[in-house]
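*Asks:* mind folding the following:
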Amino acid sequence: MEFEFNSVYIEVVKDDITKSKLDCIVNAANTSLLGGGGVDGAIHRAGGKEIVTECIKIRERQGGCPVGEAVITTAGKLDAKFVIHTVGPVWNNGLRNEEEKLKNCYLNSLNLANQYHIASIAFPNISTGIYKFPKKKAAEIAVSSVREIIEGNNSSVRRIQFVCFDDENYHIYLKTIKGLD
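*Replies:* This next block holds a predicted model:
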């Protein structure tokens, strides 16, 4: 399902993000940047050693990636050109500023995409898997963060895709994103 908002196309799809053909995919990474489970492991496996090699260089330079921040690497063997790795927060009943940290994942990823003149980007459902962030709340934060960037008209990104791995997230995102109209 596709929507247009301020000349930016926003799409919700149920798919495997590693199959995305957009310019950039976002990885729900961990602070080590060395791969893990879920979407992080899938991206590292599909992208190959080029991604890991660049992540190791980033770790040597800055010691990993803090929660809410984002870094960029090649996409290796993926169809995308870039992978933006962002570290979502582990849900702790909202007691550790998780909502603000998740918002920062989206804002920092989009700002980094703009720095690299990326025109299209695919986001997974950050922190909603093993990190247990409530799915509805995560979708609301994702959509409102994207809207904030779009309304500012200061981004090179013209297509944003929310790639949902399961039916539940897909339906939550569809319902949430309809609020942009």
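
*Asks:* alpha carbons only for contacts and neighbour counts from here, please
*Replies:* Will do.

*Asks:* what strand or helix carries residue 44?
*Replies:* helix 38-47 (DSSP states H and E).

*Asks:* one more to line up against the first:
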Amino acid sequence: MAEDQQDETYSEKYIYMFMDAAGRGLPVDASTVAVTDMQMRHNAFEVEMTEAAQELLGEAPPIGDPVLVHVIEDIVKRVRSGESLKCKTTFPEAAMGILWAWHIVTRFHWEWRAVKKDWWETLAIADTENKYVILPVQFMRGVADNEEVERWPHDIIEAIENGQLPDSNAGDLLRIC
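*Replies:* Now for the predicted structure:
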């Protein structure tokens, strides 16, 4: 419990640095990556980011509505164009990543998880068979930061919906984004 209390005092910038390290192309030995249940600090972060995203969007489609994905992409495109959005967090695109993950959890019955490697950890979602894992904050921040986007959030949704994800076995947790 004392460890959880200490973690909650980290600044937002520290948390983002911590979460983004592996998403920035640093070499990662996957043999020591662990997917775990979410802890209190993960839940608090998810709730804060969801609230920030919903406040930023105002009146928006319900979380399970496919239109929400396009609304999220519009926000990320605005960030890409250099617009400074008023958001309760420093990184509105990260908040959009959490809301996008909620869409997948709600629509496709995926589950919230935490991914941990050594000192690095982040929120993730995984399908119920543990074939696939998505790191929504890193994915959405990558979409917002990169000049050329290989896959947009709607592309991932379509792949899940149409059963077009890469081959993976139960328990493999292949990172799809």
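
*Asks:* report the TM-score for the pair.
*Replies:* Once superposed, the chains reach a TM-score of 0.29 (TM-score structural alignment, normalised by the length of structure 2), with 90 aligned residues with a C-alpha RMSD of 5.4 Å.

*Asks:* what are the ranges of the helices in structure 1?
*Replies:* Here structure 1 has its helices, by DSSP state H, at 38-47, 49-62, 98-115, 135-151, 167-177.

*Asks:* now those as JSON lines including mean neighbour count and distance to residue 3 of structure 1?
*Replies:* Compiled in JSON lines, these are given as follows (neighbours: other C-alpha atoms under 10 Å; distance: least, C-alpha to C-alpha, whole Å):
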{"stretch": "helix 38-47", "mean neighbour count": "20", "distance to residue 3 of structure 1": "25"}
{"stretch": "helix 49-62", "mean neighbour count": "16", "distance to residue 3 of structure 1": "32"}
{"stretch": "helix 98-115", "mean neighbour count": "21", "distance to residue 3 of structure 1": "18"}
{"stretch": "helix 135-151", "mean neighbour count": "18", "distance to residue 3 of structure 1": "12"}
{"stretch": "helix 167-177", "mean neighbour count": "18", "distance to residue 3 of structure 1": "8"}
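
*Asks:* could you dump the ones you listed to TSV with distance to residue 27 of structure 1?
*Replies:* TSV is the format used below for the helices of structure 1 (distance: least, C-alpha to C-alpha, whole Å):
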stretch	distance to residue 27 of structure 1
helix 38-47	6
helix 49-62	11
helix 98-115	10
helix 135-151	14
helix 167-177	17
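
*Asks:* of these, which is nearest residue 14 of structure 1?
*Replies:* Proximity to residue 14 of structure 1 (C-alpha to C-alpha) singles out helix 167-177 among these, at 6.0 Å.

*Asks:* just the angle between the closest one and helix 135-151, please?
*Replies:* Taking axes from the mean of the first three to the mean of the last three C-alpha atoms, to 10 degrees, one finds helix 167-177 of structure 1 and helix 135-151 inclined to each other by 40 degrees.

*Asks:* show me what helix 167-177 of structure 1 is packed against.
*Replies:* When contacts are defined as 3 or more C-alpha pairs under 8 Å, 6 or more residues apart in numbering; DSSP states H and E, helix 167-177 of structure 1 sits against strand 8-14, helix 135-151, strand 159-164.

*Asks:* ok, residue 150 of structure 1 touching residue 8?
*Replies:* Yes. Under the criterion of C-alpha atoms under 8 Å, residue 150 of structure 1 makes contact with residue 8 at 7.3 Å.

*Asks:* host element of residue 124 of structure 2?
*Replies:* strand 120-126.

*Asks:* pull out the buried residues from that strand.
*Replies:* Going by neighbour count (16 or more other C-alpha atoms under 10 Å), the buried part of strand 120-126 of structure 2 is 121-126.

*Asks:* same list, the residues you listed, but as TSV with distance to residue 143 of structure 2 please.
*Replies:* Below are those laid out as TSV (distance: C-alpha to C-alpha, whole Å):
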residue	distance to residue 143 of structure 2
121	20
122	17
123	17
124	17
125	18
126	20
